[in-house]
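> Requesting a structural model of the entry that follows:
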Amino acid sequence: MYALPKENRMVSAYFAFYLVHKMQIGVGILGFERYIAKLAGYDAWIGIILAGLATHLLLWLAYQILKKGNNDLAAIHHDVLGKWIGGLFSIYFILYFSAFALTLLRTYVEVIQVWLFPEINAWVLTGILSLLAYSFVTGGLRVVTGFCFLGIVYTMFLLPLKYFPIQEGHLYNMFPPLDHTLPEILDSAKGMALNYLGFELIMVYYPFLKNKEKSQKWAQLGVAASVLVYLFTALVTFSYFNQGQLKETIWATLTLWKIVDFPFLERFEYMGISIWLFGVLPNICLTLWGASRTMHRLFPITQRRALQGILLIVFCASCLMESRRQVDTLNNTMSLIGLYTIPCYFLLLYIWQAMIYKVRKKAHG
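The predicted model follows:
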């Protein structure tokens, strides 16, 4: 029932870097600075580091669970929780990954509507992105992994464009440092939860990695790269905007693209948003693959059929959200769900798995 994939469907261990890093750098980086600055001012950069360290620890915990179980999340649930209780937890994660895909999809549609095409209905953009995602996910994990790799390559050149706001920034915006309390800084770390989510998909694609022991090094490097990108982005934004300006700036990174100046190109932010399709669509594909793969493992249904059903639900849910407030609520809700689900559940599953394996070892002498 829970057979491991054949080797010709696997990917090399180093692709764990791209799968983890790509999932963490998506639509959230376009406007995360405003949210964390509300909680801890310009000391929020400390929260970025603290949240990153917590993510490293949780990823290590996930690998401990996976090494013992030597399979994916659905199989581990069945092994340590039984068919019915384990199945219920697997269903929860199907819903979780589907909600994650919905959050990414609807937020990017919101960006396109606000900045590029305000007259186009959300369902049109949602439909186009859903069809694109479907075409990639049906190709399997190897195709999705390649898309994640290309997503990083195609968007890498956007990072050096921070040169333009750095030129006009003022480091004294961040002074005096450390003028916020520890609870406020911890709140800003919590505010980073949605941005660092996505690494938990390792629980689904782990069996598809060759040399699984070596893959942890690459996965941890992926998290470290994400921390550096968020830290650099936040510091540049904090140096350019004062706190009053940042409170009124919903999409800080997009606003910074407006000052990019090339003699042959005006309104670079339009191009930046278009290019960022390669920053968001791979993440949507990977979450949909994770949801449909888990559903396929749990029920007697092909992964293609599972994907079709999940995409239909995601499409309908996305079309029901018409206002910026609803999209904001969706992001906040997903952030809270991830913040409490992943740390608490991984820790409890780790403890329960260790207890079950210890009892079995004693029973078998």
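> Please count neighbours and contacts with C-alpha atoms only from this point.
OK.
> Can you list the buried residues in the helix ranked longest in the chain?
The longest helix of the chain (DSSP state H) is helix 324-363. For helix 324-363, burial by neighbour count (16 or more other Cα atoms under 10 Å) applies to 327, 330-332, 334-335, 338-339, 342-343, 346-347, 349-350, 353-354.
> from these, which is closest to E200?
Closest approach to E200 among the buried residues of helix 324-363 (Cα to Cα): I342, at 7.5 Å.
> and the closest one, how far is that from L231?
Going from I342 to L231 by Cα to Cα, to the nearest Å gives 22 Å.
> Here is the second sequence; please produce its structure so I can put it next to the first one:
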Amino acid sequence: MIAEKNKISVAQLGFFTVQTAIGEGALTLPYNLHSKASIDGWISMLLAGLITQIAVVLVWMVCRKYPGQMLVEILPRLVGKLAGNLISALYIGYFMGIASIVLMNYTRIINAWIFPTTPKWVIVALMAVTSYYLAKERLRVIARFDVMISVLLLVLIVLVFFPISEGNMLYILPVGQSGMENIWRGIKEAVITLAGFELLFVAYPHIKGNSKDILKCMILSYSFVILFYLLVTLSCFIFYSPEELKLIPEPVLYMLKTFSFRIVERTDLLFLSIWVVIVMTSIVSYMFLASVSLSKLLKVSNTSKVTLVVVVVCSVLAWYSHNYLLIQDVNNFFADVTIVFIYILPLLMLTVSGIRGRRKVGG
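Okay, here's the model as predicted:
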């Protein structure tokens, strides 16, 4: 059991969720959506948001049935000890994989935009060391940090708003011209970016409050996340012509680079300076989820040492994937993996839980 003093409030859960879900994907999402759904990529974003909210409810329904247990404790009860431990290990690998991918993409962007001559291992090491000192703490400490730095998101939102006034709404008209097939292809890109709500599988026992309040918090938090990504997408879609957007992998940064203020010459660097902190919270969250789950699976009381192992593994994976084509292959592979772990498996868990529940009642 988790001590009451170490639990987080429902409000802190909201900030923790937002900071986990918003990460490096914001910089490349408009390009990815446009490559799949053309100018209707923003519609894909909206539909993906609806699907994600449904998935949030599914995860919550599973957690509500086992309120005092984490995923690694729930799975053996659903599918047996051997299969449960195996799937738990896969989820831990998934958490570590996501942390590695975010760190890998962060390193690539920082290396390309700010420190082109700095060895990538230095950038990886600096982020890894910083992340370790926060990830090894209890969830309450991490959530408090997320609350404190959430004001930075408001600055990012303001910066993204500026280009809209210089954009052209005609670029996204007529609505629906790409066709439903392409819009559905864009949904896959969007739902992957919206990953993060699976944190509830690990965080649920750490939360003070009733299940209905937790569900409301998760829905509101993800509404904010969806609107944030929608704002970023529409801002780029309105600012760039469809032909230009095909050629710009990081449209947000190039868009901001065209703007300057009296005291800020490079708005894109200001954005990146804030974005680094936001990305760190996402990395920390997944490292925390992996280390806590691994500690519970191995029945290890000292989570700091487990966290150190997780950080080292994630850092090595992020540093090793330094080739751009390899990065693209890894991102594409984990796109499919993410869909399995955050959409398909929770649905199967809820189904199995319902079947076992009926058997108990009937038996």
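> Mind telling me the TM-score for this superposition?
The TM-score (TM-score structural alignment, normalised by the length of the second structure) is 0.96; 360 aligned residues with a Cα RMSD of 1.3 Å.
> ok, which stretches of the stretch 101-250 of the second structure are helices?
Here the stretch 101-250 of the second structure has its helices, by DSSP state H, counting those that start in this stretch, at 120-135, 139-149, 151-161, 180-193, 200-203, 211-239, 242-245.
> got the ones you listed as a markdown table, with distance to I278 of the second structure and mean neighbour count columns?
What follows is those, written out as a markdown table (distance: least, Cα to Cα, whole Å; neighbours: other Cα atoms under 10 Å):
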| stretch | distance to I278 of the second structure | mean neighbour count |
| --- | --- | --- |
| helix 120-135 | 12 | 18 |
| helix 139-149 | 8 | 19 |
| helix 151-161 | 8 | 15 |
| helix 180-193 | 15 | 21 |
| helix 200-203 | 20 | 22 |
| helix 211-239 | 13 | 20 |
| helix 242-245 | 25 | 14 |
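> Can you check which of those gets nearest to Q53 of the second structure?
helix 211-239 (6.5 Å).
> and the closest one with helix 180-193, angle?
Using axes from the mean of the first three to the mean of the last three Cα atoms, to 10 degrees, one finds that helix 211-239 of the second structure and helix 180-193 are set 120 degrees apart in direction.
> which helices and strands does helix 211-239 of the second structure pack with?
Other elements packing on helix 211-239 of the second structure under the criterion 3 or more Cα pairs under 8 Å, 6 or more residues apart in numbering; DSSP states H and E are helix 10-21, helix 25-37, helix 41-65, helix 151-161, helix 251-257.
> ok, 10 Å please
In terms of contacts (3 or more Cα pairs under 10 Å, 6 or more residues apart in numbering; DSSP states H and E), helix 211-239 of the second structure is packed against helix 10-21, helix 25-37, helix 41-65, helix 151-161, helix 180-193, helix 242-245, helix 251-257.
> Pipe the helices of the stretch 101-250 of the second structure into JSON lines and attach distance to R359 of the second structure per row.
Rendered in JSON lines, the data for these read as follows (distance: least, Cα to Cα, whole Å):
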{"stretch": "helix 120-135", "distance to R359 of the second structure": "40"}
{"stretch": "helix 139-149", "distance to R359 of the second structure": "36"}
{"stretch": "helix 151-161", "distance to R359 of the second structure": "48"}
{"stretch": "helix 180-193", "distance to R359 of the second structure": "34"}
{"stretch": "helix 200-203", "distance to R359 of the second structure": "24"}
{"stretch": "helix 211-239", "distance to R359 of the second structure": "24"}
{"stretch": "helix 242-245", "distance to R359 of the second structure": "54"}
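> Where in the second structure does stretch 72-84 of the first structure align, residue-wise?
Stretch 72-84 of the first structure corresponds to residues 70-82 in the second structure, going by TM-score structural alignment.
> which residues touch that stretch?
Stretch 70-82 of the second structure is contacted from outside by 62-63, 65-69, 83-89, 91-92, 198-206, 292-297, 349-356, using Cα atoms under 10 Å, 6 or more residues apart in numbering.
> Buried residues, it. List them.
70-76, 78-79.
> Also stretch 252-261 of the first structure?
252-254, 256-260.
> From one end of that stretch to the other, what's the distance?
For stretch 252-261 of the first structure, the end-to-end distance is 17 Å (Cα to Cα).
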